[in-house]
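>>> All I have is the shape, not the residue letters:
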C-alpha cells in the first residue's frame, strides 16, 4: 500500500477537481514531503497511474497547454476509503501510512473512525508478547544474542505509545473534536 496513492486520492476527494500543482501544494501544506517522503514527480506519476486504473478521470485544458484536471471516480472513492480504513485499523503499518490516515481522518464518519481506531488498539495489543517470548527463549539458549531483546523492547514501547495516542484520539472524537464526514461545520 502506498501513502502517495492514499494521499493523492484523499486530496482529489477533498477538492473534487484538481490539477497536479494543486495536489502538490495541498500535500506540501501538510508537510507530506517530509513525513511521507513524497517527491514532486511521484505525485504526477500517481495521478497518471490512478487515471490509468480508472480511479480518476482527466480532462486536458485547451486554453492551458500541459494542464490536466483530474476528478475522482466512484471506484477511486471506494479505493480511497479502503486504503484509509486499512491504514487506520492496522497496527503494523508504516508511519507514512498512519500519517496519511490521520490527515484524511475527516473523510470518515465519526462513528466509523472511532471503531477503526478501536480495531487499531486491538491489533497493537495482540502483537505484544508473542515475539518477546520467542526472543527470550532464544536469548536463554544463545546469550550472545540477548541484546536482540532491546529491539523487542523498542517495538513494545512503540506499540504502547500508539495505543495511548489512539485512545486519546478516540476520546477527543467522542467529545466532538474535529468536523467529520457528513457533519455540518457550521453547527
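It's in. Please read all numbers here as calculations on a predicted model, not as lab measurements.

>>> Every contact and neighbour count from this point should use C-alpha atoms.
Noted.

>>> What residues of the longest helix anywhere in the chain count as buried?
Ranked by residue count and defined by DSSP state H, the top helix of the chain is helix 149-174. For helix 149-174, burial by neighbour count (16 or more other Cα atoms under 10 Å) applies to 149, 152, 155-156, 159-160, 162-163, 166-167, 169-170, 173.

>>> What of stretch 82-94?
When neighbours are counted by 16+ other Cα under 10 Å, the buried residues of stretch 82-94 are found to be 83, 84, 85, 86, 87, 88, 89, 90, 91.

>>> now the residue of the chain most remote from its centre: how far from residue 95?
If you look at how far each residue of the chain sits from its centre, by Cα atoms, centre = their mean, the farthest one is residue 141, at 39.9 Å. Plainly put, residue 141 is 34 Å away from residue 95 if you go by Cα to Cα, to the nearest Å.

>>> How about residue 19?
Distance of residue 19 to residue 95, computed by Cα to Cα: 27 Å.

>>> Rebuild the buried residues of helix 149-174 as a markdown table, extending it with distance to residue 76.
What follows is the buried residues of helix 149-174, written out as a markdown table (distance: Cα to Cα, whole Å):
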| residue | distance to residue 76 |
| --- | --- |
| 149 | 43 |
| 152 | 38 |
| 155 | 34 |
| 156 | 36 |
| 159 | 31 |
| 160 | 34 |
| 162 | 29 |
| 163 | 30 |
| 166 | 27 |
| 167 | 30 |
| 169 | 27 |
| 170 | 27 |
| 173 | 26 |
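
>>> Can you pick out the residue with more neighbours from residue 19 and residue 95?
Between residue 19 and residue 95, counted using other Cα atoms under 10 Å, residue 19 has the larger neighbour count: 19 against 13.

>>> Please determine how far the more buried one is located from residue 47.
Summarising the geometry, the distance separating residue 19 from residue 47, computed by Cα to Cα, is 9 Å.

>>> this is the comparison structure:
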C-alpha cells in the first residue's frame, strides 16, 4: 500500500473516533477486511501515526496513567488534508487501486453533493480516456507491412484487455454515481451519528463522547 493511501486511511479512522491510539486504528482497519484489499502491516500504521503527528496533521497526547500509550486526534490541518486526499482518491482514475479502495472505504465521510461531484469528475475523465483509446491505433506500428515494425498479432490481446478494462471502469463508476445520487448509503450530515461525523465511532462499552 502506498503511503498516501495509508495516510488517508489513518486520518479517516482517527477522525472517526475523535481520538484513538495505534492499536485501535489498526484493529478498526482490519475489521474492514483491509488485509484482503491492501497490504497493511502493523508497522506501517504506527509509522503513519508518528509521521502525521510530526507533520502537524495529528496531535499526539501521551496518557500519563498508561505508560507507552499515545492517543491521536486530527488537527484542523489534518482534517483539511483528509478531505483533500479523499476527494482526490475518488476524482482521479490514474491512482493505484489501493488509493481508490481507501477512497471508497471512507466515501461516506463526504456530503452527498461532494461525493457526487467527485464521482462525476471521475466518470468524465474515464470516458475521455476511453474515447482517446478508441481513436488511437490498436498497436504501435499497426498497419505497417510485415517486417516493417508491425508487432506480433498476439500482442493485440494487451489492447483488448485495456479497452475492456476501460469499459468496465466507466460502467462501474456510472453505476456507483447513480446509486449515490439516488440516495443510497448514508452520507455525512444526514444523521447526527453518520459515518462522517468526527468522533461518532465508539465501542459498545464506551461512554458517549461530548
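Now that the structure is in, tell me what you want to look at. The shown structure was predicted, so the numbers you read here are calculated from the model rather than taken from an experiment.

>>> Superposed, what's their TM-score?
Their TM-score after superposition, calculated using TM-score structural alignment, normalised by the length of the first structure, is reported as 0.91; 187 aligned residues with a Cα RMSD of 1.9 Å.

>>> can you list residues touching both of residue 19 and residue 47 of the first structure?
Applying Cα atoms under 8 Å, 6 or more residues apart in numbering, one finds that residue 19 of the first structure and residue 47 are jointly contacted by residue 70.

>>> And the strands in the second structure?
All strands of the second structure, identified by DSSP state E, fall at 20-21, 58-62, 70-74.

>>> Looking at those, which one is packed in the most?
Between the strands of the second structure, the one whose residues have the most neighbours on average, counting mean count of other Cα atoms under 10 Å, is strand 70-74 (a mean of 23).

>>> corresponding residue for residue 160 of the second structure in the first structure?
Taking TM-score structural alignment for the superposition, residue 160 of the second structure sits opposite residue 153 in the first structure.

>>> actually residue 40 of the second structure, not the one I typed
Under the alignment (TM-score structural alignment), residue 40 of the second structure maps onto residue 38 of the first structure.

>>> Is it correct that that match is in contact with residue 26?
No - if you go by Cα atoms under 8 Å, residue 38 of the first structure and residue 26 don't touch, sitting 12.0 Å apart.

>>> The two: which is more packed in?
Legend: neighbour count by other Cα under 10 Å for residue 38 of the first structure and residue 26, higher for residue 38 (19 against 16).

>>> what about that one, distance to residue 127 of the first structure?
29 Å.

>>> Could you do residue 172 of the first structure as well?
Residue 172 of the first structure sits 25 Å away from residue 127 of the first structure, taking Cα to Cα as the criterion.

>>> likewise residue 133 of the first structure?
Here the distance between residue 133 of the first structure and residue 127 of the first structure works out to 11 Å (Cα to Cα).

>>> same question, residue 13 of the first structure
When Cα to Cα is the yardstick, residue 13 of the first structure and residue 127 of the first structure sit 34 Å from each other.

>>> Compare those two and say which one has the larger neighbour count.
Neighbour count, other Cα under 10 Å: between residue 13 of the first structure and residue 127, residue 13 has more, with 18 against 15.

>>> so that one makes contact with residue 72?
Yes - at 6.2 Å, residue 13 of the first structure and residue 72 qualify as touching, with contact defined as Cα under 8 Å.

>>> Settle this for me: residue 59 of the first structure is touching residue 66, isn't it.
No - if you go by Cα under 8 Å, residue 59 of the first structure and residue 66 don't touch, sitting 10.7 Å apart.

>>> For the first structure, which segments are assigned as helices?
Ranges of helices within the first structure are 3-15, 20-29, 32-35, 40-52, 74-89, 95-103, 110-127, 130-141, 149-174, based on DSSP H.

>>> any chance of these in TSV, with distance to residue 180 of the first structure too?
Rendered in TSV, the data for these read as follows (distance: least, Cα to Cα, whole Å):
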stretch	distance to residue 180 of the first structure
helix 3-15	12
helix 20-29	19
helix 32-35	21
helix 40-52	25
helix 74-89	14
helix 95-103	12
helix 110-127	6
helix 130-141	36
helix 149-174	9
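
>>> out of the ones you listed, which comes closest to residue 185 of the first structure?
Using Cα to Cα as the measure, helix 110-127 is the one of these that comes nearest residue 185 of the first structure, at 13.2 Å.

>>> give me the stretch of the second structure that the closest one matches.
Counterpart in the second structure of helix 110-127 of the first structure, with TM-score structural alignment as the criterion, is residues 112-129.

>>> post-alignment, the matching stretch versus the first structure, mean distance?
Once superposed with the first structure, the aligned residues differ from stretch 112-129 of the second structure by a mean of 0.9 Å; criterion: mean Cα distance after the TM-score superposition for the first structure.

>>> same thing with stretch 163-178 of the second structure?
Here stretch 163-178 of the second structure is compared with the first structure after superposition; its mean distance to the aligned residues, by mean Cα distance after the TM-score superposition for the first structure, is 1.6 Å.

>>> contacts for that stretch?
Under the criterion Cα under 8 Å, 6+ apart, residues 116, 119, 120, 122, 123, 126, 127, 129, 130, 133, 134 lie in contact with stretch 163-178 of the second structure.

>>> nearest residue to the third one other than its sequence neighbours?
Beyond its immediate neighbours in the sequence, the residue positioned closest to residue 120 of the second structure (Cα to Cα, 6 or more residues apart in numbering) is residue 177, lying 6.8 Å away.

>>> got it, and the last one?
On the basis of Cα to Cα, 6+ apart, the spatially nearest residue to residue 134 of the second structure that is not a chain neighbour turns out to be residue 163, at 7.8 Å.
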